[in-house]
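K.L.:
Sequence isn't available, so here's the structure alone:
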């Protein structure tokens, strides 16, 4: 039986999974607090007959389906939400607030990156694969990963003994697969050999001046002005120091200083985010940022050196050629012209690859092949209308307060894509 027939015969009704999606969307959990998503996934996998292991690196879990000799394929879905106030106006929109365990601050919470769709899709994939197990051989691992948004969930699962025989004993995969819903037309999927997601590095930098009365600036060292010079100067790195054929982004997302207008504060804090797609550019850009911050502080007469605190670091996502070509061929057969084998790289970053690069392999080292792809979640008609008007920026993107995939055909496409990819190695 071929993959298309397996899907027609064994893919379940998605109506129950649509209800799961809406419930998860209404009740999101911040990073490290993904309890509902984890409980929902674990209960479902157990009910299907998967061997379930929970509390891996926080709320992470795996469901194992051993089905005879063959390859082991690990499928990954992430589960956490974001501190965003939802503005979609949907009947199932999140109105939730919760205290973030990271800083103790109460925040609005929203699944603004589509991880609720990832969870719902993976649950349907798990049912499809167990119902069709008479048609394939091998082992499937459905992995639900927490804390992706802060770039530490995959690391935490590895550190907690995900692949350790004496701890969680996840079967060693031959290949690791993952996907992400993106602001592309629903029903479409995109693959790409090689670089697919950028590395991301974030820092909190505190610069030090000397505070005082706003009427006597000559007796102070103004960190606000210092920060302003740094912010402007950082924008020259990409335009003047990065090869125009390369891609890089330097963003200052937060500048905090002072409490009132008539006091020059003693310090300012800048939060910087960097995206790069090659190791060489990453090294160059990070070095330039540190050089500029140091030089501007010295030029302003700062009272001491800036304090650098790394806040997150995402690795590169570089799809394995043979693995990706295998999946791309299967996608082209299944999706036809709705599959783009030369899809543009993601604008964001991912910690997905760590689940593959940290796998103990047969040669005594680490690392197995992996592939990560995208599937669309935007209303196709609205997407096409925006494109015709030259206004694709009007299509809500991931992390936007307006981002909410149309449930269908997004969910059906995600299920098909993951099943087709998995069976390409199991069938």
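P.N.:
That came through, no problem. The model shown is predicted, which means the values in this text are computed figures rather than measured ones.

K.L.:
For the rest of this, base every contact and every neighbour count on C-alpha atoms.
P.N.:
Noted.

K.L.:
So residue 372 lies in a strand, does it not?
P.N.:
Yes - the assignment for residue 372 is a strand, going by DSSP: H, G, I helix; E, B strand; the rest coil.

K.L.:
Please name the nearest non-neighbouring residue to it.
P.N.:
Excluding its sequence neighbours, the residue lying closest to residue 372 (C-alpha to C-alpha, 6 or more residues apart in numbering) is residue 178, at 4.8 Å.

K.L.:
May I ask you to confirm that the one you found is in contact with residue 78?
P.N.:
No - at 9.3 Å, residue 178 and residue 78 do not qualify as touching, with contact defined as C-alpha atoms under 8 Å.

K.L.:
Comparing these two, which shows the higher neighbour count?
P.N.:
For residue 178 versus residue 78, neighbours defined as other C-alpha atoms under 10 Å are more numerous around residue 78 (29 against 21).

K.L.:
Quick one: residues contacting the closest residue to the more buried one other than its chain neighbours.
P.N.:
Nearest non-adjacent residue to residue 78, counting by C-alpha to C-alpha, 6+ apart: residue 145, 4.6 Å away. Shown in contact with residue 145 (C-alpha atoms under 8 Å, 6 or more residues apart in numbering): 59-61, 76-79, 153-154, 157.

K.L.:
Tell me how many other residues crowd residue 90.
P.N.:
11.

K.L.:
now it: how far from residue 407?
P.N.:
Using C-alpha to C-alpha, to the nearest Å, we find residue 90 at a distance of 12 Å from residue 407.

K.L.:
who does the helix ranked longest in the chain touch, helix- and strand-wise?
P.N.:
Longest helix in the chain, counting residues (DSSP state H): helix 279-300. If contacts are counted by 3 or more C-alpha pairs under 8 Å, 6 or more residues apart in numbering; DSSP states H and E, helix 279-300 sits against helix 223-234, helix 236-241, strand 267-276, strand 304-314.

K.L.:
putting a second one here so we can go through both:
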């Protein structure tokens, strides 16, 4: 028994002394982090608004060209398309979005943005990467470098795109309209990642099926008959009518949509009048409408038009003064994560990172034009996933309650770059190899 015990003890001590199994991908990403962090800080300091991403696109093109890709610039305005053929196999497209937001950064970071730009209306505004597109671009470059270094592990064609104007919901459409799927190899699979302000840094979130929502913008102009505030009986008050419309719109989701199907109707702007004692001629409402499936979307939009008209008629507005309802010409469509790709990639994530770092999460009502690539051809397999960016100490201080933390688009949003970028690169390489791995 003593001999057996000594053998077991010796084996245990040998096992404890052995180094952890090597992880070439993690080691390579770790070695590349100083360069990637420098690139990230440069992107963060120098943000550009939608369709103004000239310097950003040039930097992306230069960086990925160094890795041996064939690069085309100016696709869909400022878009970048980089292609690498590596034998027979699937065509995989990986997207990063490039644009920033008209937000005044208040993070206090040493590399905070002080950039300013002109909006399409000619107004000067501060600019910030408040949605993390600088993280996306950096992880995109890191992914390209790793996949080039691992060419012996995969076969097929890799198409890497830098997309403009995601924040306007127009960049993907512009690139498609400019021949993204005809001038370049047409993908059978498309992938993207997005940083998350609702997950701790280093974790991954994914949503099978619908991941992000349809986004429709609706402008309503309510017409009335103005007059003196002391004599409301001589007027048709558009403020009162618009208020009735705002209240009635809330019944659309509450009473006309299947409770198991999400929907949102939010009135984000209500403008009317200029003085205490004047009843104005009109009031203007601006709405955002969110849904996932087309049936719910149609119910909401048709309901808005019906309620607006009905409330105006009930208020005695003449036919030639009925409200005008205007829909945005190019709404953002919902984003759908397809199977089997989503399940395959999620399983690969769990194997690499462990189940504790990979979480299936509910879809969000935010919008993303990444869904356009799948909608352009529904034979394409598509997935977007989330990479947590919340610094661990801030996550712990908030008790894991994301409502106590800065959200995306906040002037205070500052993801923890090292674990967010490193996890993003490892995850995207893992997802790419799931599609392109050699048999």
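P.N.:
Yep, it's here. Predicted model, so just to flag it, every value in this text is computed and none were measured.

K.L.:
ok now the lengthiest strand in structure 2, how far from the chain's centre?
P.N.:
As assigned by DSSP state E, the longest strand anywhere in structure 2 is strand 189-200. Taking the mean of its C-alpha atoms, strand 189-200 of structure 2 sits 8 Å from the chain's own mean (C-alpha atoms, centre = their mean, to the nearest Å).

K.L.:
Please apply the same query to stretch 284-296 of structure 1.
P.N.:
Centroid displacement of stretch 284-296 of structure 1 relative to its chain, using C-alpha atoms, centre = their mean, is 27 Å.

K.L.:
swap in stretch 269-283 of structure 1?
P.N.:
Going by C-alpha atoms, centre = their mean, where stretch 269-283 of structure 1 is centred and where its chain is centred differ by 17 Å.

K.L.:
go on, stretch 315-324 of structure 2?
P.N.:
On the basis of C-alpha atoms, centre = their mean, stretch 315-324 of structure 2 sits 39 Å off its chain's mean C-alpha point.

K.L.:
now do stretch 267-278 of structure 2
P.N.:
On the basis of C-alpha atoms, centre = their mean, stretch 267-278 of structure 2 sits 33 Å off its chain's mean C-alpha point.

K.L.:
So for that stretch, what gets flagged as buried?
P.N.:
Within stretch 267-278 of structure 2, the residues that count as buried by 16 or more other C-alpha atoms under 10 Å are 267, 272-273.

K.L.:
which one in structure 2 is aligned with the residue nearest to residue 78 of structure 1?
P.N.:
Correspondence of residue 145 of structure 1 to structure 2, assessed by TM-score structural alignment: residue 163.

K.L.:
how close does that match get to residue 63 of structure 2?
P.N.:
Residue 163 of structure 2 sits 15 Å away from residue 63 of structure 2, going by C-alpha to C-alpha.

K.L.:
quick revisit: and the helices and strands packed on helix 279-300 of structure 1, which is most packed in?
P.N.:
Sort those by mean neighbour count, taking mean count of other C-alpha atoms under 10 Å, and strand 267-276 sits at the top with a mean of 21.

K.L.:
What span of structure 2 is that one aligned with?
P.N.:
Aligned by TM-score structural alignment, strand 267-276 of structure 1 falls on residues 282-291 of structure 2.

K.L.:
contacts for that stretch?
P.N.:
Contacts for stretch 282-291 of structure 2 (C-alpha under 8 Å, 6+ apart): 213-226, 238-239, 242, 262-273, 297, 300-301, 334, 365.

K.L.:
Just the buried residues from these, in ChimeraX please.
P.N.:
Only the buried entries of these go into this ChimeraX selection, using 16+ other C-alpha under 10 Å:
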select :213,214,215,216,217,218,219,220,221,222,223,224,225,226,238,239,242,262,263,264,265,267,272,273,297,300,301,334,365
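
K.L.:
Out of the contacts of stretch 282-291 of structure 2, list just those in helices.
P.N.:
Judged by DSSP H, the subset of the contacts of stretch 282-291 of structure 2 located in helices is 238-239, 242, 297, 300-301.

K.L.:
Look up how far residue 287 of structure 1 lies from the residue nearest to residue 78 of structure 1.
P.N.:
Distance from residue 145 of structure 1 to residue 287 of structure 1, by C-alpha to C-alpha: 32 Å.

K.L.:
Over to residue 125 of structure 1?
P.N.:
To residue 287 of structure 1, residue 125 of structure 1 is 44 Å away according to C-alpha to C-alpha.

K.L.:
So these two - more neighbours on which side?
P.N.:
residue 125 (25 against 11).

K.L.:
Translate that one into the numbering of structure 2.
P.N.:
Here residue 125 of structure 1 is matched to residue 143 in structure 2, going by TM-score structural alignment.

K.L.:
same check, this time on residue 54 of structure 1
P.N.:
Alignment note (TM-score structural alignment): residue 54 of structure 1 maps to residue 73 of structure 2.

K.L.:
what's near enough to touch its match?
P.N.:
Counting by C-alpha under 8 Å, 6+ apart, residue 73 of structure 2 makes contact with 57-58, 61, 79-81.
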